[in-house]
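In: sequence unknown, structure follows:
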């Protein structure tokens, strides 16, 4: 179909034709993807002869869409992960366990339980004394065999690896670590008061202490209790008498 002069003038002046492919924005603008446009005359790119580069326009349009699609893919694949871990230290908590008769004149089955969460070496101190009605400790000491009698637990004289050992500092040491929730054997089988001593009351005081056992050599027992007790941790974790050179 021949093009009339009026139509030629319109094309030469850059007037837009009908929709025949992608529409491009004016030079310097950006689209929603942030992509810059080509230089145009009016609203469509032109080249020699005033014809639009339709094939190129289609290729560039595809590229623009691909760039927009890539940006969307990055957004969709952005992920986040978070893990919260809370760590707590192990706990050692020695507890004296004992029984009394109904008149509270006989104490029996004295032993130590580890109510903590980590294995521990246990030691106990035994103090026997008089106190007055106000709870004050008296100077004169009760006499074993006359004022009271005491029967020590069998583990104090046992030759097995698990036993009570009296250290050089006067404390009684359980020879192996006590696991969480476990107990020692009886340190004292029974203590009984004899006679009437007026306002004086017999006191059998048991105090216990613990040290965490699952530590490196030279720490824990060796660093804190070894020098005073004369004991040391053996290769298998059992307490042994220290050798003297």
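Out: Nice, I can see it. A quick note: this is a predicted structure, and the numbers were derived from the prediction, not measured.
In: CA atoms for contacts and neighbours, from now on please.
Out: Will do.
In: Tell me how far residue 105 lies from residue 95.
Out: Residue 105 sits 22 Å away from residue 95, taking CA to CA, to the nearest Å as the criterion.
In: Kindly report the same for residue 62.
Out: 79 Å.
In: So for these two, which residue has more residues nearby?
Out: residue 95 (18 against 13; other CA atoms under 10 Å).
In: Doesn't the more buried one lie inside a helix?
Out: No - read with DSSP: H, G, I helix; E, B strand; the rest coil, residue 95 is strand and lies in no helix.
In: That one touches residue 113, doesn't it?
Out: Yes - in terms of CA atoms under 8 Å, residue 95 counts as a neighbour of residue 113; the distance is 5.2 Å.
In: Around residue 70, how many other residues sit close by?
Out: 12.
In: Looks to me like it is in a strand.
Out: No - counting by three-state DSSP, residue 70 falls outside a strand, being helix.
In: Do you have the strands of the chain handy? List them.
Out: 94-100, 106-114, 120-131, 148-152, 164-166, 172-174, 188-193, 201-212, 231-233, 239-241 (DSSP state E).
In: this is the comparison structure:
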């Protein structure tokens, strides 16, 4: 393999997230990384998506693009069945974060303002998590999201690209990260605020095998501590199962 070639990352990053985003060092095969944020503004606002490119392999135009899917029907106060897919062209690992906040103004009009006070779970909104491993689990399941010590949620298996699914076979996807999130009816606020639930998803190519550890390992602020022979990630979790 030849030397990797760095691509200039996008200037804009997802709002309200302080994700570990350091550029992996060069190896024989460069790591391809990308992130995508889906901001769902409960109360009539729309979903917004943001993608950011990372490193590219100079011999193959590898494309690592995560996708966020959800049910978000009118009147846009309930968000359900949030999961991720791989919209790139190579196998990739995914990780995600979830942020809930108050905003005023409009994302579309560029006038959105993030408020300082934090929405209260059970009072301002209700959230039912999807398939997220219990912090008390003694072993890490391969079919659930794992919350790492960095606060992010890791999907432990690499996902094949959606384009690989042919002949009526359903494309690979993660389990639901959020089963349901609903804004509580609240008439006490008079400043025009609305609830924003933002899911930020990052992806990194699965090949070479050390790419994910290089990009998301502890020395990069991540929680990936190893990769099994079958490709399953070992994640340093909040429950200490890793």
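Out: Nice, thanks for sending it over. Treat the numbers as computed from the prediction; the structure is a model and nothing was measured.
In: Look up how far residue 155 of the first structure lies from the alignment partner in the first structure of residue 143 of the second structure.
Out: Residue 143 of the second structure maps onto residue 162 in the first structure when the alignment is built from TM-score structural alignment. Distance, residue 162 of the first structure to residue 155 of the first structure, using CA to CA: 8 Å.
In: and what of residue 127 of the first structure?
Out: 19 Å.
In: And residue 94 of the first structure, by the same measure?
Out: Taking CA to CA, one finds residue 94 of the first structure at 18 Å from residue 155 of the first structure.
In: Kindly report the same for residue 60 of the first structure.
Out: From residue 60 of the first structure to residue 155 of the first structure the distance is 93 Å (CA to CA).
In: The two: which has the busier surroundings?
Out: Each of residue 60 of the first structure and residue 155 has its neighbours counted (other CA under 10 Å); residue 155 has more, 20 against 16.
In: shouldn't the more buried one be in contact with residue 164?
Out: Yes - under the criterion of CA under 8 Å, residue 155 of the first structure makes contact with residue 164 at 5.6 Å.
In: Mind listing the shared neighbours of these two?
Out: residue 187 (CA atoms under 8 Å, 6 or more residues apart in numbering).
In: Quick one: closest of the strands of the first structure to residue 142 of the first structure.
Out: Closest approach to residue 142 of the first structure among the strands of the first structure (CA to CA): strand 120-131, 5.9 Å.
In: mean deviation of the closest one from the second structure?
Out: Here the mean offset of strand 120-131 of the first structure against the second structure after fitting is 0.5 Å, by mean CA distance after the TM-score superposition for the first structure.
In: how near is residue 174 of the first structure to residue 186 of the first structure?
Out: 10 Å.
In: What sits closest to the residue mapped onto residue 203 of the second structure from the first structure if chain neighbours are left out?
Out: Superposed on the first structure with TM-score structural alignment, residue 203 of the second structure falls opposite residue 210. Once flanking residues are discounted, residue 210 of the first structure sits nearest to residue 122: 4.6 Å by CA to CA, 6 or more residues apart in numbering.
In: Roughly how far does residue 134 of the second structure sit from residue 223 of the second structure?
Out: Residue 134 of the second structure is 16 Å from residue 223 of the second structure, where distance means CA to CA.
In: Same check on residue 118 of the second structure?
Out: Going from residue 118 of the second structure to residue 223 of the second structure by CA to CA gives 26 Å.
In: residues contacting the residue nearest the centre of the second structure?
Out: Central residue of the second structure (CA atoms, centre = their mean): residue 201, 1.9 Å from the mean position. Taking CA under 8 Å, 6+ apart, we find residue 201 of the second structure in contact with 35-37, 66-68, 84, 94-97.
In: As a markdown table, those residues with distance to residue 192 of the second structure would be great.
Out: Formatted as a markdown table, these follow (distance: CA to CA, whole Å):
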| residue | distance to residue 192 of the second structure |
| --- | --- |
| 35 | 30 |
| 36 | 27 |
| 37 | 24 |
| 66 | 32 |
| 67 | 30 |
| 68 | 27 |
| 84 | 31 |
| 94 | 35 |
| 95 | 33 |
| 96 | 29 |
| 97 | 26 |
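In: Can you tell me which of the residues you listed are classed as buried?
Out: By neighbour count, with 16 or more other CA atoms under 10 Å, the contacts of residue 201 of the second structure hold 35-37, 66-68, 84, 94-97 as buried.
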